[in-house]
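Test case, fold it:
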Amino acid sequence: MSGLCEGRVVVVTGAGRGLGRAHALAFAEQGARVVVNDLGVGVDGEGVPRGLGSARPGETPVAGPAQSVVDEIQAAGGEAVAHGGDIATTQGAASLIATAVDAFGALHTLVNNAGFLRDRMLVNLDEDDWDAVVRVHLKGHFLPLKYAAAYWRAEAKAGREVAARVVNTSSGAGLLGSVGQGNYSAAKAGIVGLTLVAAAEMGRYGVQVNAIAPAARTRMTEGTFAEAMAAPGAVGAFDAMAPENVSPLVVWLGSAASEGVTGRVFEAEAGRITVMEGWRPGPTSDKGARWTPREAGEAALKLLAEAETPGVVYGSR
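Purely as a prediction, here's the structure:
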């Protein structure tokens, strides 16, 4: 029986470990040929890059986590190549898409997953830590999406059928906020906005764009969800926090089977999938003329009494 993604070419960023690795392996298991991207840095973005292409001129590149995942896929009979470029740069993002096309002749699915953390309370958050986290998450989504979209638009204009998919990675922190993660929360909220715009712009070319807000046990979440990240239960028990629990939804969204699903955000955790519903008009009041500040305040309080209570910011209690 052929897999759900048989014949598709899939790019997964940040796929050397954690969720990205689980996604790459799951796509390969379903018949996809996979480009495994990972720069190979630490959980805070620091450290010597270990990905392919990170060596100085004249040196031999060191095989990092991306190549390890490629080796796993190939050992299981699948097809994959490694990419060690920085996808938050023009050169790295462009070469990522070119790698897929050069190696496998096409690109069908882009999974934007790469990222790292530099958690601080706002009063202690340095400008460099803000810039670094927004760069890797938000810019690191935008640039691969830009170059993939350009490829798909060219394919559509050339008269070739396009059934492309993009799966972006937001977070509960981006939907509700998370204490001590102002930079990360802002970047992940931005990814939701980017997803909605891309879905609206690219639909005419046969491209569907969705986002997930996953929760799983990875290097990035060890500190944030320390209690929930406890060791798995007995052998044979369901490991609720395994990153592999998120991947089936990602694979489906990245497949042709998800036809018609675009501009959506899903939470995925353990055995639960939730369609997230974002900002939409709630209670409203129209005076038909300009309010005074006192009138505006009185009207706002009445509307708030009728409105739904917002979700609790992670870590606030």
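
From here on, just use CA atoms for contacts and neighbour counts.
Fine.

W252 reaches V246, doesn't it?
No - using CA atoms under 8 Å, W252 is not in contact with V246; the gap is 10.7 Å.

Which of those two has more residues huddled nearby?
Set side by side, W252 and V246 show unequal neighbour counts under other CA atoms under 10 Å, the larger going to V246 at 25 against 17.

check contacts around the more buried one.
V246 makes contacts with 19, 214-216, 268-270, as judged by CA atoms under 8 Å, 6 or more residues apart in numbering.

Tell me the most packed of those residues, by neighbour count.
L19 (26 neighbours).

so who does the spatially most central residue of the chain touch?
Note on the chain: the residue nearest the mean C-alpha position is T169, at 1.9 Å, using CA atoms, centre = their mean. Going by CA under 8 Å, 6+ apart, T169 touches 111-113, 188, 191, 211-214.

Going by distance to Q181, which of these wins?
K188 (10.3 Å; CA to CA).

contacting residues for E267?
Taking CA under 8 Å, 6+ apart, we find E267 in contact with 172, 212-215, 273-276.

Wait, V43 touches V133, no?
No - assessed by CA under 8 Å, V43 is found out of contact with V133, at 11.1 Å.

For these two, indicate the residue with more neighbours.
More neighbours surround V133 than the other of V43 and V133, with 27 against 15 (other CA under 10 Å).

quick one: contacts of the host helix or strand of that one?
Following DSSP states H and E, one finds V133 within helix 127-134. The contact list for helix 127-134, computed with CA under 8 Å, 6+ apart, reads 115-118, 183-184, 186-187.

Next, the angle helix 127-134 makes with the longest helix seen in the chain.
Across the chain, the longest stretch assigned as helix under DSSP state H is helix 182-202. With axes from the mean of the first three to the mean of the last three CA atoms, to 10 degrees defining the directions, helix 182-202 sits at 40 degrees from helix 127-134.

following helix 182-202, which helix or strand shows up next?
The first helix or strand that comes after helix 182-202 along the chain, using DSSP H and E, is strand 207-215.

That following strand vs helix 182-202, what angle?
160 degrees.

Strand 207-215 packs against which elements?
Applying 3 or more CA pairs under 8 Å, 6 or more residues apart in numbering; DSSP states H and E, one finds that strand 207-215 contacts strand 164-169, helix 172-176, helix 182-202, strand 265-269.

Please generate a structure for the following sequence too, so the two can be compared:
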Amino acid sequence: MCEGRVVIVTGAGRGLGRAHAVAFAAEGARVVVNDLGVALDGSPQADGPAEQVVARIRAAGGEAVAHGGDIASAEGAASLVRCALDHYGRLDTLVNNAGFLRDRMLVNLDEGAWDAVMRVHLKGHFLPLKHAAAWWRAEAKAGRQVAARVVNTSSGAGLLGSVGQGNYSAAKAGILGLTMVAAAEMGRYGVQVNAIAPAARTRMTEEAFAAAMAPPAEGEFDAMAPENVSPLVVWLGSDASAGVTGRVFEAEGGRITVMEGWRPGPTADRGARWSPAEAGEAALKLLSASTAPLPPYGAE
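Model prediction:
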């Protein structure tokens, strides 16, 4: 499905990113495997997970190269795109996946933990997208056909919220907004931008949601295996997804769901200014006619 395409996957040393990189390579893509090689909280590690994934892909007969730069920095993101261009001469698909957690209840969430999560998740999506988009725009303006794909990684926490994850939920919701804007701005240049909200067993979920992420009994379908999410990501990152852009998909086990975001519900317009009491009365009537929102993850 991806023969001849060059694909970047960020945060591809473990978990979902590793599964995506391996799946793209199995479908013929040449893969840039990005991973900074840090612990779950962002602290440095030295075990070289990106190189391990590259070795696995090459052992299976695929093509891959490792990139260890910090994609949440301008230089790191620029070097990521340069890595694809220098090694393979082109870039066709960007999968933004890198992230980590610093979970706290809001009253205990300090500014450093807020900034760190925003930087890695939200800025770490924006900067690679910016540099990749600039190259695709230049290609399109030079008259060369572009069929580029971007797959961003949000979360159920970004869609509904998650108790104890105010920073993570806000960042993942921001990624959804970024996806919509990028899809609208880049479509004229041949770039499609979509997002997924996956559920899988990774370093970020196996402790936070231990019961839900527990491995199944031997012989049973492992619904939380990261590899279950990758087929949708590969399709979204391929030519086969032509015409699909600005959409959000949940992916978990064998289930794929198209998510439908904010849209107008019940409304009232009196054609003049409301008093506070009148506005409140109108709001209560509208709420009684509306569908109740789903609760955040972890809410009692």
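
and the counterpart of A211 of structure 2 in structure 1, how many residues sit next to it?
Taking TM-score structural alignment, A211 of structure 2 has E227 as its aligned residue in structure 1. The number of residues packed near E227 of structure 1 is 9, by other CA under 10 Å.

same check, this time on the one 3 residues further on
When counting by other CA under 10 Å, one arrives at 11 neighbours for A230 of structure 1.

Surely it forms part of a strand?
No - counting by DSSP: H, G, I helix; E, B strand; the rest coil, A230 of structure 1 is located in no strand; its state is coil.

Would you map the strands across structure 1?
Here structure 1 has its strands, by DSSP state E, at 9-12, 33-37, 80-83, 109-111, 164-169, 207-215, 265-269, 272-276.

could the ones you listed go into JSON lines alongside distance to E222 of structure 1?
Below are the strands of structure 1 laid out as JSON lines (distance: least, CA to CA, whole Å):
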{"stretch": "strand 9-12", "distance to E222 of structure 1": "22"}
{"stretch": "strand 33-37", "distance to E222 of structure 1": "22"}
{"stretch": "strand 80-83", "distance to E222 of structure 1": "26"}
{"stretch": "strand 109-111", "distance to E222 of structure 1": "23"}
{"stretch": "strand 164-169", "distance to E222 of structure 1": "18"}
{"stretch": "strand 207-215", "distance to E222 of structure 1": "11"}
{"stretch": "strand 265-269", "distance to E222 of structure 1": "15"}
{"stretch": "strand 272-276", "distance to E222 of structure 1": "20"}
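
hang on, the earlier thing: now the longest helix of structure 1: buried residues?
For helix 182-202 of structure 1, a neighbour-count test (16 or more other CA atoms under 10 Å) marks 182-192, 194-196, 198-199, 202 as buried.

ditto for stretch 242-260 of structure 1
For stretch 242-260 of structure 1, the neighbour count (16+ other CA under 10 Å) marks 242-256, 259 as buried.

residue in structure 1 matching I71 of structure 2?
Per TM-score structural alignment, I71 of structure 2 is aligned with I87.

just A132 of structure 2 next, same as before
Using TM-score structural alignment, A132 of structure 2 pairs with A148 in structure 1.

Likewise for A279 of structure 2?
Under TM-score structural alignment, A279 of structure 2 pairs with A296 in structure 1.

Quick one: neighbours of that match, just the number.
13.

could you measure the aligned partner of E201 of structure 1 in structure 2 against V7 of structure 2, distance?
Here E201 of structure 1 is matched to E185 in structure 2, going by TM-score structural alignment. According to CA to CA, to the nearest Å, E185 of structure 2 and V7 of structure 2 sit 21 Å apart.

For S275 of structure 2, the count of nearby residues, please.
Neighbours of S275 of structure 2 (other CA under 10 Å): 9.

err, K130 of structure 2, not the other one
A count of nearby residues for K130 of structure 2, using other CA under 10 Å, gives 16.

how about it, what does it touch?
By CA under 8 Å, 6+ apart, K130 of structure 2 lies in contact with nothing.

need the helices for the stretch 1-150 of structure 1, in chain order.
For the stretch 1-150 of structure 1, the helices defined by DSSP state H, counting those that start in this stretch cover 18-29, 65-75, 90-104, 127-134, 140-157.

now for those helices, which one comes closest to G315 of structure 1?
The nearest among these, by CA to CA, is helix 127-134 at 19.4 Å.

ok so, going back, I'd like the distance from the match of A132 of structure 2 to P232 of structure 1, if you could.
Using CA to CA, A148 of structure 1 is found at 38 Å from P232 of structure 1.

out of the two, which sits in the busier spot?
It is A148, of A148 of structure 1 and P232, that has more neighbours when counted by other CA under 10 Å, with 26 against 14.

I'd say the more buried one and L96 touch.
No - if you go by CA under 8 Å, A148 of structure 1 and L96 don't touch, sitting 9.1 Å apart.
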